[in-house]
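In: sequence-free structure coming up:
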């Protein structure tokens, strides 16, 4: 597009990594496959697909943290959204990969500095941003990973959060249950299958 600003090389490399991740991922059901195809098409259409300053709909990376018995999730009360959600956010130029971005976000927002994520993608989501305070962002196309930590892990509340707390998987906060439950199910399925390998 003539006159469009050049996309920084770091974000072009991240877009290529996102495309590799999506192309190599086997979606568990038809809905996730549809999202996988949509996200790939979005990346193909928008060189700046991972830039916060890019198109109003852009890719993000996030992570759901579970305890070792896989019956609780560690969530953040997101300051802008006003909802209990998984950790995550926008890509930064220092991120070496989609997984690295999700790991950075999870560590920053949970305060668990040694948190490691499972290397495989767990879930995809596409959601409109209804709360104020997101600027020109109108939609997030989220690549979601999963991590595991001890119930006693020393977590902390970041500047982007109002609170951080453990929630039982079978008693998630009502306002965000529909958003978190499918991710928690996908995360537990991925982790359980990994343990069987």
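Out: Received, thanks. Quick caveat, the model's predicted, so the values are computed rather than measured. Residues are numbered from 1 along each chain as shown.
In: alpha carbons only for contacts and neighbour counts from here, please
Out: OK.
In: do you know how far the residue lying closest to residue 124 once chain neighbours are set aside is from residue 170?
Out: Across the structure, with C-alpha to C-alpha, 6 or more residues apart in numbering as the measure, the residue nearest residue 124 apart from its sequence neighbours is residue 143 (5.1 Å). In this view, residue 143 and residue 170 are 23 Å apart by C-alpha to C-alpha, to the nearest Å.
In: please apply the same query to residue 184.
Out: Residue 184 sits 10 Å away from residue 170 when distances are taken as C-alpha to C-alpha.
In: please identify which of those two sits among more neighbours.
Out: A side-by-side neighbour count of residue 184 and residue 170, using other C-alpha atoms under 10 Å, places residue 184 first with 26 against 12.
In: alright, now check it against this:
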């Protein structure tokens, strides 16, 4: 279809336009751009070298709590998110789709400017060791939103931002995402 944006083209545009203030985040932004330049398949989960993923740190309407999922494969409380799908045209759209699917909350609103990026090793759904180049977005839930756990989660819970679950080795990166907002 003429005029259709692909997740890859959007990832390049998003990473090109984004200007993080943190030097480490800027270095990662440059690495993402290099990876995207080298790999036209960077947004496909079949890209064994690693692939771009999109996640959403969902805040309640007051901004004082975040919605986290107890991830069944990682065994930790994490933000919502996952792989880009063929139906996704943008990274923000993929993050929003994942957030709605995994939270059961309609009418979520996403800030299309990345909040944070992270690269982490993982054994993905293909059963092979790979890396997720995760682009993270801030999402706001409507007032009185009640999440509904999906089959992709062991549990789903609102956490006060000043009383987050333990993350002893920083795998979740939620503190880093919150620091990016300050």
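Out: Ah, there it is. From a predicted model like this one, the values you see are computed outputs, not experimental measurements.
In: TM-score for this pair?
Out: The TM-score (TM-score structural alignment, normalised by the length of the second structure) is 0.90; 178 aligned residues with a C-alpha RMSD of 2.2 Å.
In: picking up where we left off before, and the residue nearest to residue 124 of the first structure, what element?
Out: Take DSSP states H and E as the rule and residue 143 of the first structure turns out to sit in strand 139-149.
In: just checking, what packs against the very next helix or strand once past that strand?
Out: The element immediately downstream of strand 139-149 of the first structure (helix or strand, assigned by DSSP H and E) is strand 161-168. Under the contact definition 3 or more C-alpha pairs under 8 Å, 6 or more residues apart in numbering; DSSP states H and E, strand 161-168 of the first structure sits against strand 72-78.
In: residues contacting the strand it packs on, please?
Out: Residues from elsewhere that reach strand 72-78 of the first structure (C-alpha atoms under 8 Å, 6 or more residues apart in numbering): 64-67, 83-87, 109-110, 157, 160-169, 184.
In: ok, and the spatially most central residue of the second structure, which helix or strand is that part of?
Out: Within the second structure, the residue whose C-alpha comes closest to the C-alpha centroid is residue 55; the distance, by C-alpha atoms, centre = their mean, is 1.4 Å. Using DSSP H and E, the element containing residue 55 of the second structure is strand 51-59.
In: the longest helix in the first structure is where?
Out: Across the first structure, the helix with the greatest residue count (assigned by DSSP state H) is helix 177-196.
In: neighbours of residue 35 of the second structure, how many?
Out: A total of 19 residues lie near residue 35 of the second structure under the criterion other C-alpha under 10 Å.
In: which residues does it contact?
Out: Counting by C-alpha under 8 Å, 6+ apart, residue 35 of the second structure touches residue 42.
In: map it onto the first structure.
Out: When the two structures are superposed using TM-score structural alignment, residue 35 of the second structure falls opposite residue 42 in the first structure.
In: picking up where we left off before, list the contacts of the residue nearest to residue 124 of the first structure.
Out: Contacts were defined as C-alpha under 8 Å, 6+ apart; by that measure residue 143 of the first structure touches 59, 60, 61, 62, 98, 121, 123, 124, 125.
In: JSON lines for the residues you listed, including distance to residue 114 of the first structure?
Out: Compiled in JSON lines, those are given as follows (distance: C-alpha to C-alpha, whole Å):
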{"residue": "59", "distance to residue 114 of the first structure": "25"}
{"residue": "60", "distance to residue 114 of the first structure": "21"}
{"residue": "61", "distance to residue 114 of the first structure": "18"}
{"residue": "62", "distance to residue 114 of the first structure": "16"}
{"residue": "98", "distance to residue 114 of the first structure": "18"}
{"residue": "121", "distance to residue 114 of the first structure": "19"}
{"residue": "123", "distance to residue 114 of the first structure": "22"}
{"residue": "124", "distance to residue 114 of the first structure": "24"}
{"residue": "125", "distance to residue 114 of the first structure": "26"}
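In: doesn't residue 100 make contact with residue 107 of the first structure?
Out: No: in terms of C-alpha atoms under 8 Å, residue 107 of the first structure does not count as a neighbour of residue 100; the distance is 10.4 Å.
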